[in-house]
Structures are given as structure tokens and as C-alpha cells.
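>>> sequence first, predicted coordinates after that:
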Amino acid sequence: MRTIVGNPAALANLKVALVHEWLTPKATGGSELVVQEILRSLDADLYALIDFESTNPASYLFGRSIGTTFLQNFPLARNGVQKYLPLLPLAIEQLDVRQYDIILSSSHAVAKGVLTGAHQLHVCYCHAPMRYAWDLTLDYLQSSQLGHGLPGGLTRYLLHRLRQWDVVSANRVDYFIANSQTTARRIWRCYRRPAEVIYPPVNIDRFPFQAQKQDFYLTVSRLVSYKKISLIVKAFNQLGRSLVVIGDGTELEPLRQIAQPNVKILGWQPNDVVDRYMAEATAFVYAAHEDFGIAPVEAQACGTPVIALGLGGTLETVRDIRHHPDNGTGVLFPTQTEAELMAAVQTFEQYRDRFNPEVLRDHALSFSADLFQQHYLSFIEQCYQNFHTDSRSPSNQKFLS
């Protein structure tokens, strides 16, 4: 029998499975950090649609036995299975987890759709309802070649069917966890299910605290359209302030073409370089509308203030100094426009001397991995006890009262 490491006695000697979407060297976002922390907390068997990390010597999953689906052997699967989007629901339903007492899913697409039995507890940590099927559908259609003409009609139909499956599969989850209040509201809007909010873990110890800053602004991100890095670059082209952009993605070359001399596009950089820039930057700039957004918290861990879009997760992780003069951690701007971002940078420069790097670091500690582990394990224990003592259908409602 598998046992749960460091967990309450009520959960000892139970078999646990953890289901995630995909495990590849390019998948290094906040959801992967949640998976890593869960595996540090629990002795769980791991499953995914595809796995290219257990054969990656640089990965913490190297050599681990990981269950996968038929997509593992599909052409170009290593570069991501999003191209096989219509097959993802079918694939996740082929995973055989019948032998487990507890199923944990880490889901931003289809992981929550794994098939379970009535005797099995299923708790889903939801990073977001499938965004390209819900919030980002129109953006996805406009930016994709498959969103226009006859292929566009087929794509719209497939996304419609995907939304239907997404709602149906939500009923396979006994309890939802959301990574932010924003995500909890999206879960309610899409599935009409309440969710317990447990913020994802941030590796605070990785990021060096530095009180003295250099004279440049920084953004670190995947260079894809919804991250709005082009908006940041265009705004700084006009401001003339020094900006460093770190990241890789489809927009790398287009960004290099529009960047003025004051904007340096460094592309992908190793962690030690990212950490140094994060610690030395005047401020970290963030224009994406994210459900949580881990990068602004990482910047605050370095004592670096944040200039961010005031929507989504940043409303929960960044305190605007205009409203929190004694413990502010950044400046928020209301809409994704160059003018609003430029105004926010100018506002930041007016308040620049009022930021206390130590206050920023202390604020980041409230999102530490230790706190995540405590809250997550405690919630799983509550769910398990309730699941086996309450004769009614499981619900998160009692945890939200």
C-alpha cells in the first residue's frame, strides 16, 4: 500500500493517484509547480496525457514511472498535445485509476475528466476552467488559422462540444480547489460548483532578496499573444525607459522587430539569469489577465515592486500603493492599453521611494510552499472524512461557510 508522507493518520495507508494534463520540458508554469509540491507532500502515483519528463535527466521526475495515454505515441506530441484538442477528452478517459482510494487532479484543461468510481474521492485543484473553450475562445479563433472560413466553422463546433464535455466532466469531481478567488468565480460560472481557494506554491527561497535596484524594468513570460508582451514593448518604446524582456514563444521574433534600442529582448534564459534580473529590476511589469499569475509574486519575493494589470489574480497578490501607503507592493492599471500602462509607470515613478523591499518580501511569504502544503493537506483530510461520513452528495459548501 502507498502511504501519505507527513499527512494525518486519517489518510494513512490509502492509495493515491495524481492526474495532470501533460508533462514536458516546455511545461514549466504554475500548474507544474503545484504538481511538484503535491508530490513532495504525498506519496502518489502520477498520470498524464503525455510524459516526456521521466526521460529528461534535468527533471525532478527523471526515472519515475508515470502512466500515460495513447497520445504519448502521436507525432509531435512532445511539443504539446493541444494540436490534438478534440481527442483530449477521450484520452483522459482511458486512464485506469480504479485501484486508488483518492484521485487528485491538477487541471487546466481535461485532467478533471478522469473516470472514477462512486467509492473513490476525487479532489480537483483547478487552475482555470479550460480557457480556450471559455474565456479565450474568441481570442483563440481570431489568432488561429483554424478560426476562419470553413475550418473556422468546424473549430467553433468542436469548441462548443468541448464546453459541453467540460461541464459534464465537472460532475465527476467531488470537491474543487481554486488557485484564486477569480478562478473560484469562473468555476461557479462554468460549472455551478463552489470551490475552496488555496493559493498555489511559490518557491520563495529560489528568488534572492535585494534591496538595491538597478535602472531598468523587467518582464518575464511566455511570449504568446494573451500575455500582452507586445503591449508592454510598445508602451516602453514610447516611454523611452529601459526594459528587459525574458522568455520564449511564438512572438519572440515579432517583438524583436518592433523593439526600440531601449528595449532588450533576451529570449529564453536559465533560472540563475532570470533570478538575477528579477532581483535587480526597478520594477516588474505584468500585463496579462491571469487567474493567479505567479511571476508577480516571485518579483515581490525579490523585493521588486510590480506594475500590473488590475484584473484577475493580481488583485489578490499585488497591493496598490495608492490604497496601501504603508504596505503597498506595486501599482495596478485598469485596462490592457498602452496609455494605461504608460500612466502606471509614471505613477510608479512618483511613488518609487515609498516602496519597502522588506514589506514586499514579507507579503510574498504568504504564498509560500509551506503554507500551500498545510492548506492543501488539511483540505484533503476534511474532504476524505466528509466523503465517508456524509450520506448526502459531496459539496464544497460546508468549507465555504
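That came in fine, so what should we check first? Numbering: from 1, shown residues only.
>>> going forward, measure contacts and count neighbours with C-alpha atoms only.
Fine.
>>> any residues touching the one helix or strand residue 331 maps to, and which ones?
Assessed by DSSP states H and E, residue 331 sits inside strand 330-333. With contact meaning C-alpha atoms under 8 Å, 6 or more residues apart in numbering, strand 330-333 is reached by 305-310, 318-322, 340-341, 344, 347-348.
>>> now, which of the residues you listed lie within helices?
340, 341, 344, 347, 348 (DSSP state H).
>>> want to try JSON lines for the residues you listed, with distance to residue 18 and neighbour count as columns?
Below are the ones in helices among the contacts of strand 330-333 laid out as JSON lines (distance: C-alpha to C-alpha, whole Å; neighbours: other C-alpha atoms under 10 Å):
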{"residue": "340", "distance to residue 18": "42", "neighbour count": "16"}
{"residue": "341", "distance to residue 18": "40", "neighbour count": "26"}
{"residue": "344", "distance to residue 18": "41", "neighbour count": "21"}
{"residue": "347", "distance to residue 18": "45", "neighbour count": "17"}
{"residue": "348", "distance to residue 18": "42", "neighbour count": "24"}
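>>> below is structure B, check it against A:
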Amino acid sequence: MTARRPTSTAHPRIAIAHDYLTQRGGAERVVLSLARAFPDAEIHTLFYAPDQTYPEFRDMRIRTSGLKSIGPFRRDPRIALPLLAAASSRMRIDADVVIASSSGWAHAFPTAGRKIVYCHSPARWLYLPEDYLGDAGRLDPKRLLLSVLTPALKIWDRRAAMTAHRYLANSSVVRERIRRVYRIDAPTLFPPFSPAVAEGEQEPIPELAGWAGADGTAGGHFLVVSRLQPYKHVDRVIEAFGGLPDERLLVIGKGPEKERLVELAGENVRLVEGLSDAQMRWAYGNARALVAASHEDFGLTPLEAGAHGVPTIALRAGGYLDTVEEGVNGLFFEEPTAEAIREAVHRFDENPPEERTRIIDRAARFSEEHFVDALRIEAGRMSGVSA
């Protein structure tokens, strides 16, 4: 991984790259943290859909690819898969240091200077295809297309990884994945939870009036915050609560599974999306516990819940091993099945964590301040200027 080192200046030009800004998720919140760390940085991304992602991006300088004018691609970038490698290879960025927040595309953006890749995961569709495809059948068009594209995309992807000057992993499991896929040893820098979710006034969610209390202000629900993708196992959580009629489950998220999950949900389950930060604070702050059932690369939502003193019931796997400490801020179940989740809820009911201060202190270890300081140091090293 060698390339020309840019000439040092007193004020190195920093740019931010991200795959695409078309949804509200943990990776997009990381980009907001990057933008707060480097407020003068331009953001480079394949697609930007202002109405689909966080409103804070409207005030930032964002440059997109030539595919941006195709509406269906903005709504669901996955359908543009055959075109994205070529589009990424043309996203040249003129800056001294580029910080690329990547799950498969931004790490390939060509740069005039040095590139730091903050990796959320090597591309799932290449290296964890079953997670990406979910229950897609043998003849499903997505599966057939991916089988055709994968050999060439793996070659392209590994070459793209070699253009980076520094790789950082967002969790222990991603660090191991990067080592296995790219043969790169990437130090771990945990992402922060968003201060926008943790701090400020709360606003009840109108759709929950009557279900969450007559005035919509009562809490006591269990909570899922997740993209509605097959590998997130939200269906298993809903199935679990089908056998817990006295408990209530609130699911916050959007994605291709939405219609199926709505049909699966019983009277004690509600699905909502597009909430404001104040409504997210209400959802977290009034929850009994967060339920996290997917194989996550990093367990961010337990930190967001923990900032409110709310514990997590989590799958013992992946990034949750970094953020959930049994007996301190939550408990684990061993497999993503409705039976295991239901049993974990019963255990939680019998012995819930009661020390909210310990839960909040645990979350505070993953502050945005620590994350920002670490990245400024990395950018300073790359540019030859002290942070």
C-alpha cells in the first residue's frame, strides 16, 4: 500500500467519503461524527437522497456520482450493483487526506493524497452472501446476479483495499474479517454513539397513542432499532413476542422486509420509521430494554440505549461482544430463534439490571469525543501535520 505522499501544509485538505447517503443507520451517524470532526470537509458519496437520511446532511457540501440522477438507484442502491464498481473507480477526490467510511465502495474512491479507510465491514455481498441475501431462493434474481458478478468483484475489491494507506476496523469481529479477507492488520477504533440520540428533550410518537398509553407518553415497551433486512432477524424477535402477549414490542426501522414484518406482527407489536431525534430519545428513554438479535459488525444500538440507562438483551455474537457486558448493561441469548429470545425476555423480567448509573458509564466509554480525537490524530499523521 504505497503511493505519493502529499506535500505537508499548515492546513491539510481533508475530505470524507461514504458509500451512499440514502438511509438512516449507524454508518450514516458515523459520517455525521466525521463531519463534526472535520467541519470544512466535503463529503463524497455515490448517492445522496436528502429525504431518506439524516437532515443534518442538508447543510453540508456533498458531491455524488454520475448515477445520482437515476431515481430508483437513489431509493435502493443495491439494484445498481453491476454499475457501482465502475462508478466508485471514477469518484476521484482531490484532497490531502481522505477518510473513507466504507462497507464496500468508498474504500475504492481514488484520491490525490492519502486514504484512511474506516471499515464497517468488507462487502457483505462478497464475503457474507447469505447474510446479504437472506431467504432468497436458488433461482432468485439477486442470487443469480451476485453469483455472476462475485469473481470479478472480489478481484476489484481486494485491489481497492490495497490503495489505502491506513485501515481502521470498527469492531473486533471486523478487524478479524479484514485480516482474513485483505491480509491487513487494522487497529480497532470503536464508533461513537450519537449525542443527538442521547441528549435533549423527548417527543412522544403520535402513532403509538393508545398503544403506548392513552396519551402516547407511557413507556415500558421492549425496543428493536434496526434496518429491516433479512439478516437482522427482526422477524425472530416479532415471533418471540407473539408468545409474550403481556409484553409490548416497538420496532423502529425501514427496509425491504417491512411489509412482511407488518403482516407478522401481532397486536402487541408496532413498527414505525422516519422518527426525529427527539422521538428516538423518547423510544429509548422509555423502553424497558433493547432487543438486539442480529449478527452485527458493531453493536451500536446498545450504546444508544445505554446512554439512557436502558439495558440490552443481545445475541452473543459479533459486535455485541464489544458493547454488551453481561450483568452490567445487559444479558445474552445464544441463537437468533424466537424460543431463545422469548426465554431471554423471561430471564430479564426475573432479574433486570437495576444500576442505571453503571449502564450509562459503560456507554460513556464510547463517546464521540474519543472517536473524534483518535481520527484527528490519524489524519494528522497521514498529512504530516500534528493533530
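Perfect, thanks for sending it. Since this is a predicted model, take the numbers as computed values, not measurements.
>>> tally up the residues packed near residue 135 of structure 2, please.
11 (other C-alpha atoms under 10 Å).
>>> and it, what is it in contact with?
Residue 135 of structure 2 neighbours (C-alpha under 8 Å, 6+ apart): residue 230.
>>> SS state for it?
coil (DSSP: H, G, I helix; E, B strand; the rest coil).
>>> how close does the residue opposite residue 171 of structure 1 in structure 2 once aligned get to residue 374 of structure 2?
Matched across to structure 2, residue 171 of structure 1 falls on residue 162, judged by TM-score structural alignment. Distance of residue 162 of structure 2 to residue 374 of structure 2, computed by C-alpha to C-alpha, to the nearest Å: 22 Å.
>>> higher neighbour count, those two?
residue 162 (17 against 14).
>>> mind giving me the packing neighbours of the longest helix anywhere in structure 1?
Criterion DSSP H: the longest helix present in structure 1 is helix 149-170. The contact analysis (3 or more C-alpha pairs under 8 Å, 6 or more residues apart in numbering; DSSP states H and E) places helix 149-170 of structure 1 against helix 137-143, helix 181-191.
>>> can you give me the distance of residue 169 of structure 1 to residue 122 of structure 1?
12 Å.
>>> so for the two, which sits in the more crowded spot?
residue 122 (27 against 19).
>>> so which helix or strand takes in the more buried one?
strand 121-126.
>>> after superposition, how close is that strand to structure 2?
Per the superposition on structure 2, strand 121-126 of structure 1 and its aligned residues are separated by 0.9 Å on average (mean C-alpha distance after the TM-score superposition for structure 1).
>>> give me every residue that touches the alignment partner in structure 1 of residue 312 of structure 2.
Under the alignment (TM-score structural alignment), residue 312 of structure 2 pairs with residue 306 of structure 1. For residue 306 of structure 1, the contact set (C-alpha under 8 Å, 6+ apart) comprises 283, 284, 285, 286, 296, 299, 300, 318, 329, 330, 331.
>>> and the fourth one? What does it align with in structure 2?
The one in question is residue 286 of structure 1. Mapped onto structure 2 by TM-score structural alignment, residue 286 of structure 1 lines up with residue 292.
>>> repeat that for residue 81 of structure 1.
By TM-score structural alignment, residue 81 of structure 1 lines up with residue 77.
>>> for residue 102 of structure 1, same thing?
Per TM-score structural alignment, residue 102 of structure 1 is aligned with residue 97.
>>> just to revisit the earlier point, neighbours of the match of residue 81 of structure 1, how many?
Counted with other C-alpha under 10 Å, residue 77 of structure 2 comes out at 20.
>>> do the one 10 residues further on as well
When counting by other C-alpha under 10 Å, one arrives at 16 neighbours for residue 87 of structure 2.
>>> residue 194 of structure 1 -> structure 2?
Residue 194 of structure 1 maps onto residue 185 in structure 2, by TM-score structural alignment.
>>> wait, its match sits on residue 172?
No - in this structure, residue 185 of structure 2 is not within contact of residue 172 by C-alpha atoms under 8 Å, at 11.4 Å.
>>> the more surrounded of the two?
The residue with more neighbours, out of residue 185 of structure 2 and residue 172, is residue 172; 20 against 16, by other C-alpha under 10 Å.
>>> quick check: closest non-adjacent residue to whatever residue of structure 1 lines up with the more buried one.
With TM-score structural alignment as the matching criterion, the partner of residue 172 of structure 2 in structure 1 is residue 181. Excluding the flanking residues, the one nearest residue 181 of structure 1 by C-alpha to C-alpha, 6 or more residues apart in numbering is residue 197, at 6.3 Å.
>>> spit out the contact partners of the one you found.
Contacts of residue 197 of structure 1 by C-alpha under 8 Å, 6+ apart are 177, 178, 179, 180, 181, 184.
>>> measure it to residue 41 of structure 1 for me?
Taking C-alpha to C-alpha as the measure, residue 197 of structure 1 falls 18 Å from residue 41 of structure 1.
>>> any chance you could map the helices in the stretch 201-350 of structure 1?
Remark: helices assigned in the stretch 201-350 of structure 1 by DSSP state H, counting those that start in this stretch are 229-239, 252-258, 271-280, 295-301, 314-317, 338-351.
>>> now the third one, how far from the centre of its chain.
Spelled out, that is helix 271-280 of structure 1. Centroid separation for helix 271-280 of structure 1 versus its chain: 20 Å, with C-alpha atoms, centre = their mean, to the nearest Å.
>>> can you tell me how far the closest residue to residue 170 of structure 2 other than its chain neighbours is from residue 371 of structure 2?
Spatial nearest neighbour of residue 170 of structure 2, excluding adjacent residues (C-alpha to C-alpha, 6+ apart): residue 190 at 4.9 Å. Computed as C-alpha to C-alpha, the residue 190 of structure 2 to residue 371 of structure 2 distance reads 7 Å.
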